[in-house]
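> The sequence isn't on hand, but the structure is:
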C-alpha cells in the first residue's frame, strides 16, 4: 500500500485534490465544484470536496494510506461539514490527522518557497493577506459576500445585476451588460409588459436572479470583464481594482520584504492592479516582485508536506509543480 498525503485547495468555484508522496511526486488529482461552506450547504460542500478526493485517490491506484490530509479552504468553519469530511476521508484511507487552513494560506507557497510575502486575490471572494514565517499574520476583507469580498467575482456579478435592473427600468444608463447578462440567462428582450407592468424581460430577470443562490451571481463576473469597453462595466472593474489596491495598502508592512502574489479568476484580468501595487512597493523602497497564481493546489501540497516535517525549498517546489503538470497532461 502506498503511503501518501492528501492536499485539497477549496475555493468558491472549484475544489482540487492532489495525492502526493513524501518526495513531492504527484500520484493522483481530482477536481469538483466549489466547497466553500459559506456559499454552499454543508452537505453539498463536503460532497464536492470528497468527490474531488475520491478521483485523486482512484488515480493514485486506490489503495492509499493517507498519513495526513490538509484542506486549504475558503469560507467559515462548519462543524457538520468537517464531520462529513472526516468520515469520507477515513473511508478513503486517511490514517492521520485532518488539518484545515485558509485557502489564501496556499497562495504564496504555490509560486515561491519564501515564507514571507503578500497575497492579493479576487475570485469568487477577495481580500489581501500578509504572511510571515509561513503563517498568516494579517488579513484584510476575505469576510464573505455578506460582510465584504469587495471587488470579488461576487461583487462584480451582483453590481452587474443591479446595473442591468436599472437599465431595464430606465433609471440607469444603457449598458452592454444588459444584453450579455440576459443572454447568459436566455432571457429575450421585447417591448412586452408583464402583469405587474414591469418590462417582461425585467420580470423574467428578477425571477431568475431570486431563483439563484446568491453566490451564483459571481458567474456574471466574466461577462463584466468581457464587456470592459462598456462605460458601466469599466466603472465596475475600476472600482474592484481600487478595493484590492486599498486592501493591499492596509496589509502591507513597509519593513517586510517578500513577493506579492496575485490570484483568483478576477484579479488576473485586472490590468491596472500589478502596476498600482508596484507603485506602493517602490514608494516604500522595495523592488517589486509580483507573481501570478492560477490556483492554490500547489501551495496546499507544500503546506501538507511542511506539516509532515518535510522541508520544501525552491528545488522541491519546482519538482512539485512539474509533477502536478506532468500528471495533468496524461
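Looks like it arrived, so ask away. Just so we're clear, the structure is a prediction, and the values are computed from it rather than from any experiment.

> going forward, measure contacts between C-alpha atoms and count neighbours the same way
Fine.

> Can you show me the strands along the stretch 51-200 of the chain?
64-73, 98-102, 117-122, 126-132, 135-141 (DSSP state E, counting those that start in this stretch).

> Which among those strands is found nearest to residue 305?
Minimum separation from residue 305 across the strands of the stretch 51-200 of the chain (Cα to Cα) falls at strand 64-73, 8.9 Å.

> re the thing from before, so which of the strands of the stretch 51-200 of the chain is the most packed in?
Of all the strands of the stretch 51-200 of the chain, strand 117-122 carries the top mean neighbour count, a mean of 28, counting by mean count of other Cα atoms under 10 Å.

> And here is the other one:
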C-alpha cells in the first residue's frame, strides 16, 4: 500500500471502530488502498459520541498524510463508518452528527460495526453475520437494503455470551463449586492457576478489588474452552450454551429476512469464533444444520475495515473490479467454511 501525493479526495474513507481497536483506510476510485492507520478502542458508551468521534480525528489525519492528501478539505467523497456501540437509533444519530461535523466527506453512512464483518465476508450485500468477540451481536442484510438488527446492549436486550461474559460465567460456576452451591468443575482450579493465584477466593478478591486488569480478566475466557475440551461437563455446558446463542441469533435474523428456507451465507467472526475452538464450532454447525439446513456458515478473518470500505463502494456504485482490487490490497489469511 504505497503513499500518494494528491489534492483530490479519494473515493471512500472507511472506518471500522471497535471496542478493542480502530482501523481506517483511504480507498481510491480504482479500489487501491492509498493509506491505512490503526488506533485504539472506540468507546462512545464511556466518552460520549462527540468526544469519541473527535478521538478518531488524529487517526484520520495520519492516514490522510500517508495518502498525500494536502489541505484541510474532505478526505473522501464518501465516508463509510462502521462503529461499535451504534446500537440504538439515538446512538446512531448522535454518531452520525458527530462525523458530519468533522467534514471528512461529502456524504456519510454510519453502520453498527457488525455490518463491517458481514460485508467483509460476502461477495454481495446479502447474508447474516454473527460476531462473538468481547460481546455478541448479529446483523442481516439483503441487496435491497433490508436489514435485520438487534439492540445488543447486553442482558437487558436478551443477549448472552461473548468473551466478556464467558469468563464471568466461568467464575460463577467455579465459585459455586468451591463453596458447595454447585457441581464440581475443573474451572475452580484452572482459572486461579491461569491468573497466578492460589485459589478461587484469591481470584474473586483480585477481580472485585480491581487487581486484575480488564485484559487479564478477558484472558480467562480461553481457559473455559480448554477445560471444556478436556471433558469438564460444567465448562462444556457453557460452550454449548454459547453455540446455542450464536445459532439463535443467526436463525432469528434469517427468519426476519424471510430467507430461513433459502441458501444463505452466515458469516461468523470475532475473537471467540475465529479462535478455532473445535467443540464450539462443531456445535454451531450441528445446531445450524438442524434449524436452517441450507445455511452456509463461514468463518471470516478478513479485516472488518475491508467490509466498511466495501459498503462505501456499494454506496458509490463502484464496478465489481474495484471491489476485487480492494480485497487484493488487503490479501491476508484465507477465509474458510466452518463446515
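That came in fine, so what should we check first? Worth saying up front: this structure is predicted, and the values here are computed from it rather than measured.

> Tell me how they score on TM after superposing.
After superposition, the two chains reach a TM-score (TM-score structural alignment, normalised by the length of the first structure) of 0.77; 305 aligned residues with a Cα RMSD of 3.3 Å.

> Kindly reformat the strands of the stretch 51-200 of the first structure as a markdown table containing distance to residue 177 of the first structure.
Shown next, in a markdown table, are the strands of the stretch 51-200 of the first structure (distance: least, Cα to Cα, whole Å):
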| stretch | distance to residue 177 of the first structure |
| --- | --- |
| strand 64-73 | 32 |
| strand 98-102 | 33 |
| strand 117-122 | 20 |
| strand 126-132 | 22 |
| strand 135-141 | 27 |
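
> Mind checking the ones you listed for the one nearest to residue 268 of the first structure?
Shortest separation from residue 268 of the first structure across the strands of the stretch 51-200 of the first structure is recorded for strand 117-122, at 8.2 Å, computed as Cα to Cα.

> can you tell me what part of the second structure the closest one aligns to?
Strand 117-122 of the first structure lines up with residues 127-132 of the second structure when matched by TM-score structural alignment.

> of the strands of the stretch 51-200 of the first structure, which approaches residue 315 of the first structure most closely?
The minimum distance between residue 315 of the first structure and those falls on strand 117-122, with 18.8 Å, by Cα to Cα.

> and the angle from the closest one to strand 135-141?
Interaxial angle, strand 117-122 of the first structure versus strand 135-141 (axes from the mean of the first three to the mean of the last three Cα atoms, to 10 degrees): 30 degrees.

> Tell me roughly how far strand 117-122 of the first structure lies from the second structure on average.
Superposing on the second structure places strand 117-122 of the first structure at an average distance of 1.9 Å from its equivalents, by mean Cα distance after the TM-score superposition for the first structure.

> Tell me where the stretch 201-339 of the second structure has strands.
For the stretch 201-339 of the second structure, the strands defined by DSSP E, counting those that start in this stretch cover 264-269, 295-299, 336-337.

> farthest residue from the center of the second structure?
The C-alpha centroid of the second structure is most remote from residue 180, which lies 37.5 Å away (Cα atoms, centre = their mean).

> what sits against residue 11 of the second structure?
By Cα atoms under 8 Å, 6 or more residues apart in numbering, the residues touching residue 11 of the second structure are 26, 27, 28, 29, 76, 77, 78, 313.

> can you do 10 Å?
Counting by Cα atoms under 10 Å, 6 or more residues apart in numbering, residue 11 of the second structure touches 26-31, 75-79, 105, 309, 312-313, 316, 318.

> quick one: it from residue 113 of the second structure, how far?
If you measure residue 11 of the second structure against residue 113 of the second structure using Cα to Cα, to the nearest Å, the figure is 20 Å.

> nearest to residue 143 of the second structure, of the strands of the stretch 201-339 of the second structure?
Of these, nearest to residue 143 of the second structure by Cα to Cα is strand 264-269, at 12.5 Å.

> just how off-centre is that closest one within its chain?
13 Å (Cα atoms, centre = their mean, to the nearest Å).

> for stretch 301-313 of the second structure, same thing?
12 Å.

> Do a quick rundown of the helices in the stretch 1-150 of the first structure.
Secondary structure of the stretch 1-150 of the first structure, counting by DSSP state H, counting those that start in this stretch: helices at 42-59, 79-92, 108-111.

> quick revisit: which of the strands of the stretch 51-200 of the first structure sits closest to residue 266 of the first structure?
Of all the strands of the stretch 51-200 of the first structure, strand 117-122 sits nearest to residue 266 of the first structure, with 5.3 Å by Cα to Cα.
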